[in-house]
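> attaching a predicted model along with its sequence, questions to come.
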Amino acid sequence: MGWWDELEASLTAKLDDFLRAHPDLAAEMEQDTLAEQETQTRQLLQQLQGETQTLEQKILATGEQIRLWHERLALAERAGRQDLIHAAKMRQGILMTQGNQYWAELTVAKKRIQQLQALLTQIQSKRQQVQPPTDSSSGYQTPDRVEKEFRNLELEREFEQLKRDMGRK
């Protein structure tokens, strides 16, 4: 194990000890982490929903093209034009393959959306479980709340000093 790994392990252990000693800060940190995860999950959901809409439009457009080439194939068959029959069948086959590919991508995207929605529900549930206690909705801070804020500030400074001290070793 190199010196960097030792330093990282030592800092991690110190942070873990610090957070165990101050569960209110641990809850705030976890709340912040969960809020960030929720934001990222929502953004990914929106992106996938946009991709789903785009794929649905491509499927509809491809279906319309397949219908058009089916009509052209029928026209070529009625006219007895073997060259156009072959070309229309080829084009129709290419469009069918493309449509199947879009359909497969849509299926995967919808499955991922379901997974992300389940993940979002889990994150929101966990956020409610680690919700730190809040004061009254009025803007007034009780003396206990002010005390807590100062304690947090002092603890943050102690933690920063500890990190600086660890960096010197």
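Here it is on my side, so go on. Not measured: the values here are computed from a predicted model.
> could you use CA atoms for every contact and neighbour count after this?
Noted.
> tell me where the protein has helices.
Using DSSP state H, the helices of the chain run over 3-21, 23-79, 82-129, 143-168.
> now tabulate those in TSV and tack on mean neighbour count.
Converted to TSV, these look like this (neighbours: other C-alpha atoms under 10 Å):
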stretch	mean neighbour count
helix 3-21	13
helix 23-79	16
helix 82-129	15
helix 143-168	12
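> the residue nearest the centre of the chain and E51: what is the separation?
The geometric centre of the chain, computed from its C-alpha atoms, lies nearest to T41 (C-alpha atoms, centre = their mean), at 2.9 Å. Distance, T41 to E51, by C-alpha to C-alpha, to the nearest Å: 15 Å.
> residues contacting the nearest residue to T62 once chain neighbours are set aside?
Distances taken as C-alpha to C-alpha, 6 or more residues apart in numbering place G99 nearest to T62, at 6.0 Å, with adjacent residues excluded. Neighbour list for G99: K58, I59, T62, G63 [criterion: C-alpha atoms under 8 Å, 6 or more residues apart in numbering].
> which one among those gets closest to R168?
Proximity of these to R168 (C-alpha to C-alpha) peaks at K58, which lies at 59.4 Å.
> I'd say the closest one and N100 touch.
No - if you go by C-alpha atoms under 8 Å, K58 and N100 don't touch, sitting 10.9 Å apart.
> which residues touch the nearest residue to A35 once chain neighbours are set aside?
Computed as C-alpha to C-alpha, 6+ apart, the closest residue to A35 that is not its neighbour in sequence is R127, at 7.6 Å. With contact taken as C-alpha under 8 Å, 6+ apart, R127 is in contact with Q31, L34, A35.
> which residues touch the first one?
For Q31, the residues meeting the contact criterion (C-alpha under 8 Å, 6+ apart) are R127, V130, Q131.
> adding another structure so you can compare the two:
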Amino acid sequence: MGLFEDLSTFLETRLDEFLRANPQLELMGLEDQLRGQERDAIALLGDLKRREQQLKDQILATAQDIQKWHERLNRAKAANRPDLVAMAEEREAALLRQGNQYWGQMQGVNAQIDQTRALQKQIHERRRELKAKMAQLEAERANQRASQHAAQATNAWETGWYQSPMAGAGYAPIDPVEESFQRWEMEQELEDLKRQVGR
């Protein structure tokens, strides 16, 4: 068991070192996490909206039942039926309690919807910031690579590594890219001449 713990610690340490050396990978991991969280927030928002609609439907149905029992209560009172009046009052009171419960639940769901929307917006904003940071980091790395290449080329130029063989004969030194293309173009011309001679 100790071996696995040691190996796990070693791998975590190496991973941390690797991520510190390659911060863009750590940012990509964070971006993946945020994308997952945003997806979860959107799914939760969908569930909450469905629950809100269910509660609205239940409140409407309960209100219609209350109205029906209220009319029955009034008819029972008009008919002087105290037995039916008592039953209608009891049913109307039960429906009012149920309606209040649904209303309270809907208020809670509405609060959750607001919180989830705010959270989703916050996550979306973080993702946007993270993408901007990743783009900035990539631009910095590209600039750094370009600077290193320029420094290497300048160094090679100054030390004479890329001087043309003609440089000693009073000619200006040729840059390495120019020299490569000239060599390639001469080889192409030679190949063309060989083909023409071979016909």
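Arrived safely, thanks for sending. None of these values were measured; they are calculated from a predicted model.
> and the most far-flung residue of structure 2 relative to its centre, how far from A86 of structure 2?
The C-alpha centroid of structure 2 is most remote from N80, which lies 68.2 Å away (C-alpha atoms, centre = their mean). As judged by C-alpha to C-alpha, N80 of structure 2 and A86 of structure 2 stand 11 Å apart.
> now do the shared contacts for the two.
With C-alpha under 8 Å, 6+ apart as the test, N80 of structure 2 and A86 reach no residue in common.
> about what we covered before: if I look at the residue nearest to T62 of structure 1, how far off is I59 of structure 1?
From G99 of structure 1 to I59 of structure 1 the distance is 6 Å (C-alpha to C-alpha).
> same thing with W4 of structure 1?
Taken as C-alpha to C-alpha, the span from W4 of structure 1 to I59 of structure 1 is 53 Å.
> also D16 of structure 1?
Distance from D16 of structure 1 to I59 of structure 1, by C-alpha to C-alpha: 52 Å.
> cool, F150 of structure 1 as well?
60 Å.
> again, but for G93 of structure 1
Distance from G93 of structure 1 to I59 of structure 1, by C-alpha to C-alpha: 15 Å.
> can you check L25 of structure 1 too?
50 Å.
> same thing with Q122 of structure 1?
For Q122 of structure 1, the distance to I59 of structure 1 - C-alpha to C-alpha - is 33 Å.
> same thing with A87 of structure 1?
In terms of C-alpha to C-alpha, A87 of structure 1 sits 22 Å off from I59 of structure 1.
> likewise for Q117 of structure 1?
24 Å.
> likewise R157 of structure 1?
R157 of structure 1 is 58 Å from I59 of structure 1, by C-alpha to C-alpha.
> just D165 of structure 1 next, same as before
Distance from D165 of structure 1 to I59 of structure 1, by C-alpha to C-alpha: 61 Å.
> R168 of structure 1 now?
61 Å.
> then A21 of structure 1?
A21 of structure 1 is 57 Å from I59 of structure 1, by C-alpha to C-alpha.
> how about E149 of structure 1?
E149 of structure 1 is 56 Å from I59 of structure 1, by C-alpha to C-alpha.
> equivalent analysis for K126 of structure 1, please.
With C-alpha to C-alpha as the criterion, K126 of structure 1 and I59 of structure 1 are 38 Å apart.
> likewise for Q161 of structure 1?
In terms of C-alpha to C-alpha, Q161 of structure 1 sits 60 Å off from I59 of structure 1.
> for D17 of structure 1, same thing?
Applying C-alpha to C-alpha to D17 of structure 1 and I59 of structure 1 gives a distance of 56 Å.
> next: I123 of structure 1.
For I123 of structure 1 relative to I59 of structure 1 (C-alpha to C-alpha), the value is 33 Å.
> what sits against the closest residue to I113 of structure 1 other than its chain neighbours?
Closest residue in space to I113 of structure 1, ignoring its immediate chain neighbours: L45 at 6.2 Å, by C-alpha to C-alpha, 6+ apart. Contacts for L45 of structure 1 (C-alpha under 8 Å, 6+ apart) come out as I113, L116, Q117.
> what angle do the stretch of helix or strand T154 of structure 2 belongs to and helix 23-78 make?
Assigned by DSSP states H and E, T154 of structure 2 belongs to helix 82-159. When axes from the mean of the first three to the mean of the last three C-alpha atoms, to 10 degrees is applied, the directions of helix 82-159 of structure 2 and helix 23-78 differ by 170 degrees.
> K163 of structure 1 touches A13, doesn't it?
No - using C-alpha under 8 Å, K163 of structure 1 makes no contact with A13, being 11.8 Å away.
> great, nothing more from me.
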